[in-house]
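J.: 3D model of this:
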Amino acid sequence: MLGLFLVLPILMALWVSLSDWQGQGSPLAPGVDFVGAQNYAPLVAEPGLARNDFMTSMRNNAYYVLFVVPLQTLLALGLALLVNGKRLRGKGFFRTAYYFPTVTSSVAISVVFLFIFSSSGVVNSLLEKIGLEGPAWFADPRGVIHLVLGAFGVDITAPPPALADTTLGGLSLWEWIAGPSVAMCAIIALVVWTTAGMFMLMFLAALQDIPVEVEEASEIDGSGRRQRFRHITLPMLKPTTFLVLTLGLIGTWQVFDQIYVMSKGAPGKTTLTPAFLSYQSSFVSNEWGQGSAIAFILFTIIVAMTLVQRFILRDKDDAHVKAAARRAAKAARNGSGPTVRGTR
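T.: Predicted coordinates for the structure are as follows:
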């Protein structure tokens, strides 16, 4: 089943990215020729519209990942700690309420957010009530970093020459540091809200698996709540944190449906992402080889970042945690809790 529905399509897509297939007939037909890296070169090496669009999508997605992954992880952990609290009543209700956006149709939620962030939507109405003018969320192509600099008197239409003249991948450094557009910020808020519930359940399951003896020994030894959270809870949540960060990283680099429903890359290509650009190149422009090439470049980026993340969060020696558990169990049996030493 995996070979038929996963491995074989991946291999065929790889062949399409290396061939001149035009989307008609079978990619394995005799008339389809091998072209090597010709579909990849316009994206990363040759100046032109294809490279500009691809680098723009990479910039947009990089900001998207930079904001979404930490926010959804922190929010999920916070919700899990809240729901796991001993004094909270109605835990089942809150678990369901926080998880509900995850199982709701992303298309339906995206349409709702379009109404919320429209010019006459709820957000702008609330801003008007406190004396602020709401932005045109899906019409302003400027990045939020540029907007903040403009608020401090920086002329964003005349950037510093050092930033305007230095280019990276066809885009100037001034364009790279523009930040996400206002429309992308709205999409970021949507995604964080819809994904935090799923990751909350993962953290909640991990919190409930932490041995009670370790926390009790630490509490007997005089450690406060913050110390227990830092030295006991977080280290034992490391495998779950790695899983959450990995899934978040993969999901954010593959974002498509929210972009397709809410913006289609507008305004000014500031919400264009590699996944949407791959779809657009293949199904709209009929450049199937280039669309598949974008997909495999994206695949390489995801694998590389996952390996880097795994190296950073690699398992280290947790002997002190295991030793604390053993001391806590011994103290509980012997009734000598106050003599526990070194438990953090």
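
J.: drop to CA atoms for contacts and neighbour counts, all remaining ones
T.: Will do.

J.: how many other residues sit next to Y63?
T.: Neighbour count for Y63, taken as other Cα atoms under 10 Å: 19.

J.: Which residue, other than its chain neighbours, is closest to it?
T.: P180 (6.0 Å; Cα to Cα, 6 or more residues apart in numbering).

J.: Just confirm that neighbour contacts P141, I think it does.
T.: No - checked against Cα atoms under 8 Å, the pair P180 and P141 is beyond contact range at 9.1 Å.

J.: which residues do those two both contact?
T.: Here P180 and P141 have T270 as joint contacts, going by Cα atoms under 8 Å, 6 or more residues apart in numbering.

J.: And these two? Which one has more around it.
T.: Between P180 and P141, counted using other Cα under 10 Å, P180 has the larger neighbour count: 26 against 20.

J.: what about that one, distance to W137?
T.: Going from P180 to W137 by Cα to Cα, to the nearest Å gives 12 Å.

J.: again, but for F67
T.: Distance, F67 to W137, using Cα to Cα: 18 Å.

J.: and if you look at A108?
T.: Distance of A108 to W137, given as Cα to Cα: 19 Å.

J.: neighbour-wise, which of these two wins?
T.: Shown here are A108 and W137; by other Cα under 10 Å, W137 has more neighbours (19 against 12).

J.: Are we agreed that the more buried one is in a strand?
T.: No - W137 sits outside any strand when classified using DSSP: H, G, I helix; E, B strand; the rest coil, being coil.

J.: mind checking the longest helix of this structure?
T.: Among the segments of the chain that qualify as a helix by DSSP state H, the longest is helix 49-83.

J.: Give the other helices and strands that that one contacts.
T.: Helix 49-83 sits against helix 41-44, helix 91-103, strand 171-172, helix 182-208, helix 238-253, helix 274-279, with contacts defined as 3 or more Cα pairs under 8 Å, 6 or more residues apart in numbering; DSSP states H and E.

J.: Just the buried residues of that helix, please?
T.: Neighbour counts over helix 49-83 (16 or more other Cα atoms under 10 Å) mark 50-65, 67-69, 71-73, 75-80, 82-83 as buried.

J.: one more, for comparison:
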Amino acid sequence: MSTVTTASADRDDRSAGGGRPATGGRGPRQRFGRWLRWPGPFRGGIRGNERIAGWLFVAPVIVLLGIFFLAPIIMAFWVSLTDWQGQGSPFKSGVPFVGGDNYTRLFTEDGLARRDFMTSIRNNIYYVAIVVPVQTVLALGLALLVNNRMLKGKGFFRTAFYFPSVTSSVAISVVFLFMFANSGAINGILSFFGIDGPAWFSDARGLIHLILGVFGVDNPPSALANGGPLGLTWWDWLSGPSVAMCAIMALVIWTTSGTFMLMFLAALQSVPVSLDEASELDGATRWQRLRYVTLPLLKPTMFLVLTLGLIGTWQVFDQIYVMSQGNPAKTTLTPAFLSYRTAFKDFDYGRGAAISFVLFLIIVVLTLAQRWVMRDRDEPRRRFRWLR
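T.: As a prediction, the model looks like this:
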């Protein structure tokens, strides 16, 4: 009886003290355990262990990216600020440091460097303005065709349309080079219809100049020949792509449309069939269903395709290297090929690196502008929201 009474008294004492022992403090094991806890975000427990394990798992990738991706970019930027000629290390004390001179030579100083760079920018602008819309529309059309429920042999058509994308670009470039030769298959087909084909990789005139030549305008007007921005006359800026560049455009459109077709096809197959059927029951035509039902649902994929197309067209190199080397008369010269030629043929590594960083800045700015244009208009406007 006395034992029970003593236990009841001890429970009453603990209740009065908030459920703690009568001593009112922590035991030695509790104080020692609290001292061992991690401070800040690395506190003990399951989540803390997951954080540590996560950083350990991604650490090798971060190290590899830092060594093989971030470090070369920093080194290339340093080279763009020097006059390194490719001899020895660019980080030695004897390498001349020129600061931003390699960049100013591309934009402000009159000379061959600025003229070549602006010529490459002009060529690439025409290239991007034609290739990106055409390959996007063609890829969407092929995806709609393959996604048609009434089409038989979908696997064959998917393979046929995608096959050029997995073929070596160098091999296809060589084939196209023979096709567009002066006595090649393309001119042979044109001659069958009584059309005298052009000298595809010898004629340096732009497409607009060729069209004006049909109407007797062979010489530029004085207003277009005597002035122009950034080292080129207005006649040069308005020349249009050369026929050689048109041949390269046809090659790129043919080889890249298959890849973008698969992206659109995957997005189309995720569109609920019930939406299309409901719009059809409401009396919507096929064009209205495409415009008001299908295309809005394809907006994320459309942004991805346009972004990849924009980046790829500004970085075009291998087709130029194999087919034209920038000729005829620099009408197929692009910034990527100009950067390579300046660095590895003219041994002006500083200016070549500067061209590559200007090209990188152009791609970033155009991508952000494209994201801003394709933003959702119905979302509440917030400052710098389009940068997210």
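
J.: TM-score for this pair?
T.: With the length set by TM-score structural alignment, normalised by the length of the first structure, the two chains reach a TM-score of 0.90; 316 aligned residues with a Cα RMSD of 1.1 Å.

J.: quick one on the thing from earlier: CSV please, covering the helices and strands packed on helix 49-83 of the first structure and showing distance to G289 of the first structure.
T.: Output for those, formatted as CSV (distance: least, Cα to Cα, whole Å):
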stretch, distance to G289 of the first structure
helix 41-44, 11
helix 91-103, 34
strand 171-172, 24
helix 182-208, 28
helix 238-253, 20
helix 274-279, 10
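
J.: Deepest in the core, which of the ones you listed is it.
T.: helix 274-279 (a mean of 23; mean count of other Cα atoms under 10 Å).

J.: so what's the spatially most central residue of the second structure closest to, chain neighbours aside?
T.: In the second structure, the residue lying closest to the centroid (Cα atoms, centre = their mean) is I311, at 3.0 Å. Excluding its sequence neighbours, the residue lying closest to I311 of the second structure (Cα to Cα, 6+ apart) is I363, at 6.3 Å.

J.: Can you tell me the SS state at that neighbour?
T.: Look at I363 of the second structure: counting by three-state DSSP, its state is helix.

J.: What's it aligned with over in the first structure?
T.: By TM-score structural alignment, I363 of the second structure lines up with I302 in the first structure.

J.: quick one: G25 of the first structure and G92 of the first structure, what's the gap?
T.: To G92 of the first structure, G25 of the first structure is 53 Å away according to Cα to Cα.

J.: Likewise for G36 of the first structure?
T.: Using Cα to Cα, we find G36 of the first structure at a distance of 55 Å from G92 of the first structure.

J.: I320 of the second structure reaches T331, doesn't it?
T.: No - if you go by Cα under 8 Å, I320 of the second structure and T331 don't touch, sitting 10.6 Å apart.

J.: Counting neighbours, go ahead and name the busier of the two.
T.: T331 (27 against 20).

J.: check which helix or strand covers the equivalent of that one over in the first structure.
T.: Counting by TM-score structural alignment, T331 of the second structure lines up with T270 in the first structure. Under the criterion DSSP states H and E, no helix or strand holds T270 of the first structure.

J.: check contacts around T270 of the first structure.
T.: 56-57, 60, 141, 180-181, 183-184.

J.: what's the answer for V132 of the second structure, then?
T.: Contact partners of V132 of the second structure, counting by Cα under 8 Å, 6+ apart, are 306, 309-310, 313.

J.: how much space is there between the alignment partner in the first structure of P198 of the second structure and V192 of the first structure?
T.: Mapped onto the first structure by TM-score structural alignment, P198 of the second structure lines up with P135. Going from P135 of the first structure to V192 of the first structure by Cα to Cα gives 21 Å.

J.: ditto for I302 of the first structure
T.: For I302 of the first structure, the distance to V192 of the first structure equals 19 Å [Cα to Cα].

J.: residue in the second structure matching P9 of the first structure?
T.: Checking TM-score structural alignment: P9 of the first structure goes with P72.

J.: Quick check: its match is in a helix.
T.: Yes - assessed by three-state DSSP, P72 of the second structure belongs to a helix.

J.: K330 of the second structure: neighbour count?
T.: Neighbours of K330 of the second structure under the rule other Cα under 10 Å: 17.

J.: I'd say it and T119 touch.
T.: Yes - counting by Cα under 8 Å, K330 of the second structure touches T119, with 7.4 Å between them.

J.: So the residue mapped onto A178 of the first structure from the second structure: helix, strand or coil?
T.: Aligned by TM-score structural alignment, A178 of the first structure pairs with S239 of the second structure. Using three-state DSSP, the three-state assignment for S239 of the second structure comes out as coil.

J.: With adjacent residues omitted, what lies nearest to S239 of the second structure?
T.: Nearest non-adjacent residue to S239 of the second structure, counting by Cα to Cα, 6+ apart: G206, 4.7 Å away.

J.: and the one you found, how many neighbours?
T.: G206 of the second structure has 22 nearby residues by other Cα under 10 Å.

J.: and what of N124 of the first structure?
T.: Applying other Cα under 10 Å, we find 19 residues neighbouring N124 of the first structure.

J.: Now do it against A324 of the first structure, distance only.
T.: The gap separating N124 of the first structure from A324 of the first structure is 53 Å, by Cα to Cα.

J.: same check, this time on L201 of the first structure
T.: In terms of Cα to Cα, L201 of the first structure sits 27 Å off from A324 of the first structure.

J.: same deal with L277 of the first structure?
T.: Distance of L277 of the first structure to A324 of the first structure, computed by Cα to Cα: 52 Å.

J.: next one: V148 of the first structure
T.: 49 Å.

J.: Name the residue in the two with the higher neighbour count.
T.: Remark: of V148 of the first structure and A324, A324 carries more neighbours, 22 against 14, as counted by other Cα under 10 Å.
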